[in-house]
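Asker: I would like to see how this sequence folds:
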Amino acid sequence: MNEKEILERAYLEAQKIVSENSFREFDTSLCENVDFLIDKIGSNKSIVSALATSLLKKITNPEQDIRLHRTDFENGYSARSLDTKVVTPFFKRHFPKYANKESAFLTLSTRERIKWNKNEGKNLKIRSKALKRSFLNVFEQIEDGNANPRVYLNYLFAKLQALSSKDELIFQLAKKQSGRSGVLNINLIIEMLQRHFAEKLSSRLPVVAIYSIYEILVPNLKRYDNKRLLPLQVHTSSDKHGFGDIEIYGDDGKPFEIIDIKHNISIDADLIFDIIKKTTTTSIDRYYILTTFPDGFETKEIEKAVNEFIIQTKTQKKIDIIANGIIPTLKYYLRFIDDYNLFIKKYTNNLVKDAKNSTEIKTFHIDKWIKILKEYKINNV
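Answerer: Predicted coordinates:
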């Protein structure tokens, strides 16, 4: 079997494990280490993908020491190349939420020239010592303990399938709840969103909210005739491309309007200067810099100075920069929407879509949104 066939075979074996609920039949040490990696996958998906890549390599080439994941190690191999060509595309098909955009080997925790053994591996840039230990334990068990890499890969995929199935149940419930909307107004929606934004690790939520409004506005406002709203991109630093979080392009293929959203960061002149540098080589009609920071600015003096800088920039660079808080912006945009229920549905669907394709939206964010819908009696439950 070739590499792709091995992965597909492991996926089928994993389905049997899940359907028969035979997780307890596996070795305890295997379960403890892989389970811990899966438990932490929300912020460490590159680690899991790197492990899958290593196990695949060991299956195809049993003589290869998979702790030597780079070609500049003596007797090493290119794990990054294998991951980019085979494993990442596989994850995108079967586990899109936990797939890296390009490769698992673009993060500090996986790309550095550090052998994945107990001695050198202690220098890996993995914050959690327990996570680092579990990761290295697997390699030790495979290389020194002669554990079967196929068994590990099957179990790893089974845990990913079980996790994905659990997520899917929550996603379906969220969609069902949002489809039962009742009477809404702007103040009620803002209150609901503020409660949602107050959740931990919530920097993606305001982006999804603004994007959901644009999905409604772009097809209906004259300003956006012959313009297109680009799909939301992954928000992580190693994957992020483009000018901002939300981008609208003209039919000439050039950026027309950009929205960049900061989380708990006050707006200052440096952020405006960054926009100027970022847009030096292109012509953009309007650029929004929005923030969840209360009142948007540290002080009224800073706000005044920023606005003066923006006016100066518009005169010189012909770009209209708008600096504002997320909440005032949401209130303003919602006035242009006739059907508030449509916004709730769009926001919910986009939360689910984003949660299915990345780890930025957590399942507890979806859970919280369902609770908010219930508490505000937006559905008939």
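
Asker: use CA for all of it now, contacts and neighbours both
Answerer: Will do.

Asker: from what I can see Lys346 touches Ser212, true?
Answerer: Yes: Lys346 lies in contact with Ser212 (Cα atoms under 8 Å); the separation is 5.5 Å.

Asker: ranges for the strands of the stretch 251-381 of the chain?
Answerer: With strands called from DSSP state E, counting those that start in this stretch, the stretch 251-381 of the chain shows them at 255-262, 286-291, 320-325.

Asker: would you list those strands in TSV and tack on mean neighbour count and distance to Leu173?
Answerer: TSV is the format used below for the strands of the stretch 251-381 of the chain (neighbours: other Cα atoms under 10 Å; distance: least, Cα to Cα, whole Å):
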stretch	mean neighbour count	distance to Leu173
strand 255-262	21	28
strand 286-291	22	30
strand 320-325	20	31
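
Asker: please give me the structure for this one as well, since I'd like to look at both together:
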Amino acid sequence: MVSDNSKIDFARPYDLTCDGLTELLNNHFHSEYLEEGASRLPTLALYAVYQCLLSEVKRFEGKKLQAIESHTSADKRSGRIGDIDIVDENERPFEAVEVKHGIPISLQLVRDAFQKFVTSQVSRYYLLSTADINEADRDAIRQEIERIRNVHGCQVIVNGVIKSLKYYLRLLSNTSEFIHNYVTLLENDAALKFEHKKRWNELIANG
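Answerer: Presented below is the predicted three-dimensional model:
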């Protein structure tokens, strides 16, 4: 077995189409792995795209992307309200993203998310999952989102991770910066094992 500390020269394809890139990412997230850590991949991909969005999208002018935290940091202990947090010029929560891997978005997840940001003034909160939305809860989720908007003012948005990534990537001038960001995160994230990193290169080589 190859050591987790082995050096990997990551492939960095340039100017992939949005459809091609989201298919690549989807395959990376859902490959069969022997070790834990793959649940971190969707968060890294979304963080990488936000790194691009903050410099390209007017909505984020003057805003700051908080440093990504370790996979084991608890939100309550860290004071963060999401897996990805954007703050305004006064360090107040502006937008946040919570990412689930393999867990459908349920009514309870929406309620749990509300408890994380209820005391903040965040304007948008994304709850995204690689498993999309629990269809049995869809109407109840819509009603809960409306209730949260009325009592708090925050716009809660639930969606699939891949659907969201495809939309965000289409806002970028090209995909090369995103790929650079994602690969850099893959290189440095302590939650990932060698097989998660190696799989990225395998998917590109077999593409």
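
Asker: quick one: the helices in the stretch 201-350 of the first structure?
Answerer: Per DSSP state H, counting those that start in this stretch, the stretch 201-350 of the first structure carries helices over the ranges 204-217, 269-278, 300-317, 326-334, 340-357.

Asker: So for Thr53 of the first structure, which of the ones you listed sits nearest?
Answerer: Minimum separation from Thr53 of the first structure across these (Cα to Cα) falls at helix 340-357, 19.8 Å.

Asker: Can you check what angle separates that closest one from helix 204-217?
Answerer: Here helix 340-357 of the first structure runs at an angle of 130 degrees relative to helix 204-217 (axes from the mean of the first three to the mean of the last three Cα atoms, to 10 degrees).

Asker: Could you list the residues in contact with helix 340-357 of the first structure?
Answerer: 96-99, 171, 174-175, 178-179, 181-182, 184-186, 205, 208-209, 212-213, 216, 334, 360-363, 366 (Cα atoms under 8 Å, 6 or more residues apart in numbering).

Asker: May I see the buried residues of stretch 189-202 of the second structure?
Answerer: Asp189, Ala191, Leu192, Lys193, Phe194, Glu195, His196, Lys197, Arg199, Trp200, Asn201 (16 or more other Cα atoms under 10 Å).

Asker: likewise stretch 226-246 of the first structure?
Answerer: For stretch 226-246 of the first structure, burial by neighbour count (16+ other Cα under 10 Å) applies to Lys227, Arg228, Leu229, Gln233, Val234, His235, Phe243, Gly244, Asp245, Ile246.

Asker: I figured His152 of the second structure hits Phe117, correct?
Answerer: No: His152 of the second structure lies out of contact with Phe117 (Cα under 8 Å); the separation is 9.5 Å.

Asker: ok, the equivalent of Val87 of the second structure over in the first structure - how many residues close by?
Answerer: By TM-score structural alignment, Val87 of the second structure lines up with Tyr249 in the first structure. The number of residues packed near Tyr249 of the first structure is 18, by other Cα atoms under 10 Å.

Asker: Which residue in the second structure aligns with Ile372 of the first structure?
Answerer: Counting by TM-score structural alignment, Ile372 of the first structure lines up with Leu203 in the second structure.

Asker: Could you find the closest non-adjacent residue to the counterpart of Ile267 of the first structure in the second structure?
Answerer: Ile267 of the first structure maps onto Ile105 in the second structure, with residues paired by TM-score structural alignment. Leaving aside its sequence neighbours, Ile105 of the second structure sits nearest to Ile133 (Cα to Cα, 6 or more residues apart in numbering; 4.5 Å).
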